[in-house]
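Engineer: Okay, predicted coordinates and the sequence, questions at the end:
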Amino acid sequence: MDRISTSPHGRDLRKGRWSLSGQVYLLTVVTVYRAPRFAEWTVARQAVRAFHSPQVAAHVTTLAFVVMPDHVHWQAQLNHGGTVSEAVRLYKVTVSVALGGGAWQRAFMIGPCAGRMTCVRSPAISWPIRCARGWCGISGNIFIGMPCGCR
């Protein structure tokens, strides 16, 4: 009888993973032990600011994001010369430095989107939305970000 392995197999998920310039990706990163690190607005704001850091922006263009208390969903388009893994690494480092310590599980989930409109429209849920600095969002335990024209 085969034994069921209890060791993590995250590297198996990365086999065959490659980055394509111009492709839109849906990324999910999770906090260590799924701890609700972003339950407070001020802490979640650090995660939001990291999307726009010059280091991250050099690799990807952020199209939309959702910051939940214990994880982040991120829709991004890969820039020329960038890699998804490097963009996620830089995002995680930026947030961890802002929070004063490691916040993330090692791996991340990734999926390509069919097209820009499909991706950008998917988080546009009919919730009350407010605008600040050209990004629409919602306060509380969830922050949804999408580009808007109300600067």
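Structural biologist: Arrived safely.

Engineer: contacts and neighbour counts: CA atoms only from here.
Structural biologist: OK.

Engineer: Which residue comes closest to the residue nearest the centre of the chain once chain neighbours are left out?
Structural biologist: Nearest residue to the geometric centre of the chain (CA atoms, centre = their mean): residue 74, 3.2 Å. Closest residue to residue 74 apart from its sequence neighbours, by CA to CA, 6 or more residues apart in numbering: residue 65 at 4.3 Å.

Engineer: The structure to be compared is supplied as follows:
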Amino acid sequence: MQRYRGEALRRGRFSETGRVYLLTTVTHGRQRLFDDFHTGRKVVEQLRETQSSGLAQTLCWVLMPDHLHWLVQLEQGSLHRLAQRFKSRSAKAVNQHLGTQGQVWQKGYHDRALRAEEDLIDLARYVVANPLRADLVSRIADYPLWDAVWLDPS
């Protein structure tokens, strides 16, 4: 019997309030749901909701056509709870927007806890440059689904 890969991702996972994490989650079946700007904005609304609820502070994010990279500082609760809440609420919003039902995100997510000495601004630049590396745009300012607390889009 093949084990669900997410079990391996969860093994050894530890949540620490105040720590910065880079979370990556992928759409179910790698569907390119977020080629559509308006569908992507439903996900953005939920990123903002997690911050307004006090669960986490978003430092930067980029929503690619089939996945999300999210640099976030955990404010309360566990990383698992944050990801679960975000994915559940964003899936509901996307399904409602599209008039569909079903799974939006793959099970699990990838996370990396940042060390205190890592340069957050350099990592944020790397994260938001994903559309450039994927040849979706020639300038990051032309890509509509990203944000960062420090960066100027020009």
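Structural biologist: All right, it came through fine. Everything numeric in this text was worked out from a predicted model, so none of it was measured.

Engineer: what's the burial count for the closest residue in space to residue 138 of structure 1 that isn't next to it in sequence?
Structural biologist: Nearest residue to residue 138 of structure 1, sequence neighbours excluded (CA to CA, 6+ apart): residue 129, at 5.2 Å. Residue 129 of structure 1: 15 surrounding residues under other CA atoms under 10 Å.

Engineer: And the helices in structure 2?
Structural biologist: Ranges of helices in structure 2, per DSSP state H, are 5-10, 37-52, 79-98, 120-128, 130-133.

Engineer: CSV for the ones you listed, including distance to residue 22 of structure 2 and mean neighbour count?
Structural biologist: Shown next, in CSV, are the helices of structure 2 (distance: least, CA to CA, whole Å; neighbours: other CA atoms under 10 Å):
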stretch, distance to residue 22 of structure 2, mean neighbour count
helix 5-10, 14, 12
helix 37-52, 14, 17
helix 79-98, 11, 18
helix 120-128, 9, 17
helix 130-133, 14, 17
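
Engineer: picking that back up, what's near enough to touch the counterpart of the residue nearest to residue 74 of structure 1 in structure 2?
Structural biologist: Residue 65 of structure 1 maps onto residue 61 in structure 2, with residues paired by TM-score structural alignment. Residues near residue 61 of structure 2 by CA atoms under 8 Å, 6 or more residues apart in numbering: 68, 69, 70, 71, 124, 127, 128, 146, 147, 148.

Engineer: One more pass at 7 Å, please.
Structural biologist: 69, 70, 71, 127, 128, 146, 147, 148 (CA atoms under 7 Å, 6 or more residues apart in numbering).

Engineer: Of those residues, which belong to strands?
Structural biologist: Mapping the contacts of residue 61 of structure 2 onto strands (DSSP state E) picks out 69, 70, 71, 146, 147, 148.

Engineer: just checking, residue 87 of structure 1 touches residue 56?
Structural biologist: Yes: counting by CA atoms under 7 Å, residue 87 of structure 1 touches residue 56, with 5.4 Å between them.

Engineer: returning to what we had before: do you know which of the helices of structure 2 lies nearest residue 104 of structure 2?
Structural biologist: helix 79-98 (5.3 Å; CA to CA).

Engineer: Tell me the spacing between the residue nearest to residue 69 of structure 2 when sequence neighbours are not counted and residue 1 of structure 2.
Structural biologist: In space, and not counting its chain neighbours, residue 69 of structure 2 is closest to residue 24: 4.6 Å by CA to CA, 6+ apart. Using CA to CA, to the nearest Å, residue 24 of structure 2 is found at 27 Å from residue 1 of structure 2.

Engineer: Residue 36 of structure 2 too?
Structural biologist: For residue 36 of structure 2, the distance to residue 1 of structure 2 - CA to CA - is 38 Å.
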